[in-house]
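please work out how this folds:
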Amino acid sequence: MSRAQSPVLLLVALLSTAGLQAAAETRLIMVEEQGCVWCERWNAQVAPVYPKSPEGQRAPLQRMDIGDPVPDDLSFDGKFRYTPTFVLVDDGTEIDRIEGYPGQDFFWGMLDRMLRKLDTGAAETD
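Here you go, the predicted structure:
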């Protein structure tokens, strides 16, 4: 193998590894409904900055109406009783959830706790 081929092989290997990491998809599902005052408050206070935040980069937001059927690629631990409900999912499986909107200061802290739970693999414990 020539020196010119080495960087090409390295690039292919890096792209292959990136593809494997992308397969483990982490998302934050926001279960909402029209007319929900707390959903509107979250939309005003958090939604504009969420996609730009490190949390939003790591767990992009996906919205779902509480009345819609659960998409085939998602698995939740239980029914939804409140809106908004924020569900952290990894590879389509629920890791943890926040029921209701506790205000932006508490929301960020609770989301951070959920992401740490994902990092430690503690999805089954609280």
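
alpha carbons only for contacts and neighbour counts from here, please
Noted.

pretty sure I29 sits in a helix.
No - according to DSSP: H, G, I helix; E, B strand; the rest coil, I29 belongs to no helix; its state is strand.

surely it and D65 touch.
No - counting by Cα atoms under 8 Å, I29 sits too far from D65 to count as a contact (10.1 Å).

could you also give me the structure for this next sequence, so I can compare it with the first?
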Amino acid sequence: MTFALVAGLTVLFPPASREAQAAQLVLFEGSWCPTCRYWNKTVAPNYATNDVGRLAPLRRVEIGTPRPAGLDKPNVGTIFAVPTFVVMEKGREVGRIEGFTTEKHFWRRLGNILSSQKLAGRK
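Got it, this is the predicted structure:
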């Protein structure tokens, strides 16, 4: 991720306290999926260490396995493609990103979802 992009996301999403953390990013992925592997190589190593990753911690779900409690319908809609990134807040889907092309595109779309939900300022 470029420095300017990280700095911009930090301004938009200051670190949240643990008590304020109500969001999570659920990654529906397939171990066989080359695009999922690319995301895991380029974004995943730094996801948890930045402010956005702390605001919406990552939870992984392998496609083809039973969905964990709380990720069943109607809380999360149908998954059509992998990877699919679902932003959850208080047990409900509030946004999603289907597929992955570039790191810059991923961070921009995730930032748009989080800012549209005003998750960053909640206490």
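
now the TM-score, please.
A TM-score of 0.75 describes the superposed chains when it is computed by TM-score structural alignment, normalised by the length of the second structure; 100 aligned residues with a Cα RMSD of 1.7 Å.

I29 and D65 of the first structure: which is more packed in?
Neighbours per residue, other Cα atoms under 10 Å: of I29 of the first structure and D65, the larger number sits with I29, 21 against 14.

residue contacts, that one?
For I29 of the first structure, the contacting residues are L61, Q62, R63, M64, T85, F86, V87, L88, V89, by Cα atoms under 8 Å, 6 or more residues apart in numbering.

so how far is P102 of the first structure from the fifth one?
As defined by Cα to Cα, to the nearest Å, T85 of the first structure lies at a distance of 11 Å from P102 of the first structure.

looking at the two, which is more packed in?
Neighbours were tallied for T85 of the first structure and for P102 using other Cα under 10 Å; the higher tally belongs to T85 (21 against 13).

just the strands in the first structure please.
Secondary structure of the first structure, counting by DSSP state E: strands at 26-32, 61-65, 85-90, 93-99.

tally up the residues packed near L11 of the first structure, please.
11.

so how far is E55 of the first structure from it?
From L11 of the first structure to E55 of the first structure the distance is 28 Å (Cα to Cα).

now A24 of the first structure
Using Cα to Cα, one obtains 16 Å as the distance from A24 of the first structure to E55 of the first structure.
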